[in-house]
Structure formats: C-alpha cells, structure tokens
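Enquirer: My questions concern the predicted model and sequence given below.
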Amino acid sequence: MKWQAARPEKLIAFLQAQLGGSYSGKQLRRALEANLCRVNARVERFGSASIKTGDTVELASSWKNLVAQKPAPIETIYEDEHLTIINKPAGWVSKDIQPSKLVHRLDKDTTGLLILAKSHLAFEKMKGLFEKKEIVKEYLALVDGHPSQNEGRIENRLGKKGSYQGQTIWGSSPTGSIATTEWKALAKGKNSTLLLCKPLTGRTHQIRVHLAEMNHPILVDRQYAKSFRCKHFIQRPLLHAHTLRFIHPFLNKEISLKAPLPRDFQEVLKLEHIN
C-alpha cells in the first residue's frame, strides 16, 4: 500500500485517514514498531513523525496480519523432571516466562532454544555447565549483504557504548570483557547471507555486535545499524537460537536439540531465494 501526502501532518493521523479510520492509533503503532512503514523509502517507527507535502508513505501488505495476530504459543522442545527447554517465540521477554527459573536469556525478538530449570539444584548444575563452556549453542542469523569470506572468528572486548530507545548499546572497548564468536556462511541470497554463528562466550548482544562491526548487521537490527542493503519489510532482527548440545547433569546422557525456524524467518529466506 503506497500513498503520497497532500499536506503536512503527523504520520499516524495520515495513516488513519488513508485507512478510513478503521484502525486505532495503537494498532497502527504496532505496525510502525515492527518496521512495516516507510517514508520516502526509509523505515519510520514513530507515529509522531511529521510528513511533508509530496512525501511517499508505504505500508507493508503484512501489517493487517500483525495487527490481528495473537501472541505465539510457547512450544516445548524437551522436558524431564529437571529441565524444560522451549522454542521461544519473538516478542516474549525471557524474564516473563514462568514458573521455571531461567538458566540463560534471549533478547525479546530473538527466537529459539531457551533452557529453564525446575529446581534450584538444576539451575546451579546448568549454570555450572555454562561457566565451564560445556553447553554448545549455535544460532542462525540472516545478515545484510555478502561477507567477503565464507567463515571467520571474531574475538575482541565488548563494553557499554551508549543507549538507543532505552536499550544499552554494546561495542568494541579496550576495557570490556573478552567475546568470541565463530561464524560460517551457509547460503547467499540476493542481498543477504544466512550465517551459522557459534558464540564461545556469552556477552550481552555478542552476536549482534560482532556481525554489525564486520559491516554485515543482522536484518533488521536497527539498534546496531542505521541502513541496510536489503530492502524487504522485516519485523524484527532475524536471529534464531537453532541448536543446543550438552551432557545432562542428572541423566548423564547427551541432549542434542534443534528448534525449527519461525515462519517470518522462513518467509524472508524465500524472498531472498535461500532454500
């Protein structure tokens, strides 16, 4: 859906007028926050933004689906008397998942495998495995552009650099904590590349920062990139905790799990002609 502004006004008022007043400001702001609106080919996330006469305003065709969407259910991938391992959907804040105790965290818009402990003892045992680096995690990330190499290893120090919309920004810092990520290109699309990323340390936003600093940010991680080569409407940063492997501390057997990609990630892969 595309229109041209006939006069200056606020973006949210313009959208409501174009859509016949059928949708509330709150509903339309959900579409804006999901990166589904562009003004003059640039994503605009704020309904309070002013548009000028002649500006081109575009709304992704998927916005109605988003507005009508109910929160995705949480799928259990593995469960026993000690642990529950879920496939976290986008939009869920890790700390709000109850009643079990979180062993680690995923960012709000990151999907995939998340470990929850059913007792304090199980929590301590799993934290111990993380500290000894005996839990192997792999992520899938769809990044902007095409890296010049097919694989690599990034190691530096990460520290706090500032803030963006109330969120802490992390980046390279001589006084920060050591962070190491290995990555490998799995497939190339028209304007993107699907990477398999293996974090060897567990710093906040580690994969996101490392990929942004190699000039191939995750699509569309606006906290760490201002512009992207790939121009698809994408609702969130496409990062997925794909696999998990460890020796169960109580059952003494290997647990090897894989979480399927969520639908929105799959849809962008199709648009990019990545099988």
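Expert: Structure's in. What do you need? Numbers count the residues shown, from 1 in each chain.
Enquirer: From here on, just use CA atoms for contacts and neighbour counts.
Expert: Noted.
Enquirer: buried sites along the lengthiest helix in the chain?
Expert: The residue-count maximum for a helix in the chain (DSSP state H) belongs to helix 120-131. Neighbour-count burial for helix 120-131, counted by 16 or more other Cα atoms under 10 Å, picks out 122-123, 125-127, 129-130.
Enquirer: what does stretch 245-252 give?
Expert: 246, 248.
Enquirer: The longest helix of the chain packs against which elements?
Expert: strand 101-102, strand 111-117 (3 or more Cα pairs under 8 Å, 6 or more residues apart in numbering; DSSP states H and E).
Enquirer: next structured bit after it?
Expert: Downstream of helix 120-131, the next assigned helix or strand under DSSP states H and E is strand 136-144.
Enquirer: second one coming, line it up with the first:
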Amino acid sequence: MRSILTAAQIEARLLYRDGLMLVLDKPAGLAVHAGPGGGDNLERYFSFLRFGLPRPPALAHRLDRDTSGCLVLGRHPKALRKLGKLFQEGKVEKVYWAVARGRPQQAEGRVDMPLKKLSTRNGGWHMVVAEDGQHAVTDYRLLGGTEELSWIECRPRTGRTHQIRVHLASLGCPILGDTQYGETPQQPLHLHSRSITLPLYPSRAPVSVTAPPPAHMLAALTACGYSQQQHEQQAQAGGTA
C-alpha cells in the first residue's frame, strides 16, 4: 500500500513530546488504526515517531476517522499503562469544537443520555439514545453562531463511541457533515479535538496541548465568530477559548 504521509509530514503534526507521551494533530479522514476492510491508517506511520526508542509509540485513546485534533500516544508500555489509567479514571480533560446546524435552546448545559450501539440492515451500526445503554455525559457551551449554525464547545465526561455526535443531534444540532446523525453529505465532519489536559506528573502542572482547527472548518468557524489570531494567542497563554 502506498504511503500517504512522509516522515516529515507526520513529524510536522507533532504538538507535544516528552519522555512518556506524544500528542499528534490527527488529520480528519484518516482512521487511527486498520479496520476490517484495511485501508490507510495513522498507526502505519508511528515508526517515524520513535525518536531513538526501540519501538514505535502506541495509541493511548482513539478518535473517529473523520475527527481531527489532539491524539495522545504512549511512547512505551509503562507510559501507556499510566495514560490508560488517567483516561479510565476520568482525569483527562478533553475539549472539542463542533460546528452544528441549528442552535441549542440553552447557551450551555449538560446532556446526560445513555447510548447504545444498534446494528443496521446493511451490516453497519450506529449509536442511539436508549435507557438500557451505557452512561454518557457531555457538557456543552455555545461559543458563537449565525442564524443557521452554532459553534459549540463540548467537554465529554464519559468516552462513549460517537458520544458528542449523538448528544448534539439530540439537541437538534447535528454536526455539519455528520451524515450518520442527521446531516446531508455535502462536506467533511466539523468536529475537532481542540485541546487535551493530562495530570501526567504529580509534581508538575498538568500538561495541556491545543490543536489548531483544520482548514475545512475555518470558513464555518469564522462565520460563527472565530478569530484565529485571537484564539491562538489565548491558547499560547493558557487561556480558554
């Protein structure tokens, strides 16, 4: 299979590096690992990110194929165990940006709706809100918008599959490009893992990493009030967008 990313290109997407972990700016449209049907995936390029270690890094968590932004990798097994425990115990603060169709009734709030995976007739699957599903909670805040669109910050408190996508759709605000949960197939998914904060070292401040929004989201974000210069300055200063 032909490689799409070169060593220089994958290294250029590195947002953070230390002895335990790497944080990559994952491109939208690329799966993090190989699926049943094969195809290109991000794990194929991890050998370019060893930086002198005997083995490549590995995924500490996952993002959907069409979601961009902060993706954490552990550099060795001990680091992966430590990172896995932080994710499992809910100690990792994750912030996502979405541009959605419509506007939530409240400018901020919490969606507390259990989710369940259902198979479809064509052999696929999707997630639905169901009383017998897994506990799922997302906090959200409206950051800007137009008459038709909303720029929404989401902080998932659980890590269910497609959680933000289903929860926003349940508010009547399907994410742009999300054909699975209410949108028409006109553009890529407008969901971005904006930042991630991990209390990785007990004697230091938590590690906080921010990813710039991808090119395909910039037009919609700008229409909703996003100023790239303003928000990148806030991110560098450790502020919240």
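Expert: In hand now; what should we look at? Everything numeric in this text was worked out from a predicted model, so none of it was measured.
Enquirer: TM-score of the superposed pair?
Expert: Overlay of the two chains. TM-score (TM-score structural alignment, normalised by the length of the second structure): 0.77; 200 aligned residues with a Cα RMSD of 2.1 Å.
Enquirer: so where's the longest strand in the first structure?
Expert: Counting by DSSP state E, the longest strand found in the first structure is strand 151-164.
Enquirer: what about the residue most central in space within the second structure, which helix or strand?
Expert: Centroid check for the second structure by Cα atoms, centre = their mean gives Ser193 as the closest residue, at 3.3 Å. In the assignment (DSSP H and E), Ser193 of the second structure maps to strand 191-198.
Enquirer: corresponding residues in the first structure for that strand?
Expert: Here strand 191-198 of the second structure aligns to the first structure at residues 239-246, judged by TM-score structural alignment.
Enquirer: Pull the residues that contact the matching stretch.
Expert: 109-113, 134-142, 218, 254-261 (Cα atoms under 8 Å, 6 or more residues apart in numbering).
Enquirer: Buried ones from these, can you make that a PyMOL selection?
Expert: Entered in PyMOL, the line below selects the buried ones among the contacts of stretch 239-246 of the first structure, by 16+ other Cα under 10 Å:
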select buried, resi 109+110+111+112+113+135+137+138+139+140+141+142+218+259+261
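Enquirer: What's the local residue count around the alignment partner in the first structure of Leu30 of the second structure?
Expert: The alignment partner of Leu30 of the second structure in the first structure, by TM-score structural alignment, is Trp92. Using other Cα atoms under 10 Å, Trp92 of the first structure has 19 neighbouring residues.
Enquirer: How about Trp92 of the first structure: what's its closest non-neighbour residue?
Expert: Lys108 (5.5 Å; Cα to Cα, 6 or more residues apart in numbering).
Enquirer: And for the one you found, the neighbour number?
Expert: Other residues close to Lys108 of the first structure by other Cα under 10 Å number 15.
Enquirer: Map it onto the second structure.
Expert: For Lys108 of the first structure, the residue aligned by TM-score structural alignment is Arg65.
Enquirer: Does that match belong to a helix, a strand or coil?
Expert: Secondary structure, DSSP: H, G, I helix; E, B strand; the rest coil: Arg65 of the second structure is coil.
Enquirer: Please report the distance of it from Tyr181 of the second structure.
Expert: Separation of Arg65 of the second structure from Tyr181 of the second structure (Cα to Cα, to the nearest Å) stands at 15 Å.
Enquirer: The second structure: strands as residue ranges?
Expert: 14-17, 21-26, 58-59, 68-74, 93-101, 108-112, 115-119, 125-129, 137-145, 149-156, 191-198, 207-210.
Enquirer: who touches the first one?
Expert: Right, the one you point to is strand 14-17 of the second structure. In contact with strand 14-17 of the second structure (Cα under 8 Å, 6+ apart) are residues 22-25, 209-211.
Enquirer: before we move on, back to that, how big is the offset of the longest helix of the first structure relative to the second structure?
Expert: Superposed on the second structure, helix 120-131 of the first structure shows a mean distance of 0.6 Å to its aligned residues (mean Cα distance after the TM-score superposition for the first structure).
Enquirer: Please give the centre-to-centre distance between that helix and its chain.
Expert: Centre-to-centre, helix 120-131 of the first structure and its host chain are 26 Å apart (Cα atoms, centre = their mean, to the nearest Å).
Enquirer: can you check stretch 190-202 of the second structure too?
Expert: Put simply, stretch 190-202 of the second structure sits 9 Å off its chain's centre (Cα atoms, centre = their mean).
Enquirer: Just give me the mean distance for the longest strand of the first structure relative to the second structure.
Expert: Mean for strand 151-164 of the first structure is 1.8 Å (mean Cα distance after the TM-score superposition for the first structure).
Enquirer: Now that strand: buried residues?
Expert: 157-159.
Enquirer: Switch those residues over to CSV; also include distance to Ser172 of the first structure.
Expert: Formatted as CSV, these follow (distance: Cα to Cα, whole Å):
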residue, distance to Ser172 of the first structure
Arg157, 6
Leu158, 5
Gly159, 6
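Enquirer: give me the number of residues near the equivalent of Val137 of the second structure over in the first structure?
Expert: When the first structure is aligned by TM-score structural alignment, Val137 of the second structure is paired with Thr180. As a burial measure, Thr180 of the first structure scores 19 neighbours (other Cα under 10 Å).
Enquirer: mind listing what Leu71 of the second structure touches?
Expert: Contacts of Leu71 of the second structure (Cα under 8 Å, 6+ apart): 23-26, 59, 61-63, 193.
Enquirer: hang on, I meant Arg30 of the first structure
Expert: Residues counted as contacts of Arg30 of the first structure (Cα under 8 Å, 6+ apart) are 66-67.
Enquirer: How about Tyr140 of the second structure?
Expert: The neighbours of Tyr140 of the second structure, taking Cα under 8 Å, 6+ apart as the test, are 108-111, 152-155.
Enquirer: now Glu138 of the first structure
Expert: Neighbour list for Glu138 of the first structure: 196-199, 241-244 [criterion: Cα under 8 Å, 6+ apart].
Enquirer: And whatever residue of the second structure lines up with it, how far from Asp66 of the second structure?
Expert: Glu138 of the first structure maps onto Val95 in the second structure, with residues paired by TM-score structural alignment. With distances taken as Cα to Cα, Val95 of the second structure is found 16 Å from Asp66 of the second structure.
Enquirer: and if you look at Ser170 of the second structure?
Expert: Distance, Ser170 of the second structure to Asp66 of the second structure, using Cα to Cα: 20 Å.
Enquirer: thinking again about what came up before, include distance to Ala235 of the second structure when you put the strands of the second structure into a markdown table, please.
Expert: Shown next, in a markdown table, are those (distance: least, Cα to Cα, whole Å):
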| stretch | distance to Ala235 of the second structure |
| --- | --- |
| strand 14-17 | 13 |
| strand 21-26 | 15 |
| strand 58-59 | 24 |
| strand 68-74 | 14 |
| strand 93-101 | 12 |
| strand 108-112 | 21 |
| strand 115-119 | 32 |
| strand 125-129 | 33 |
| strand 137-145 | 15 |
| strand 149-156 | 14 |
| strand 191-198 | 9 |
| strand 207-210 | 7 |
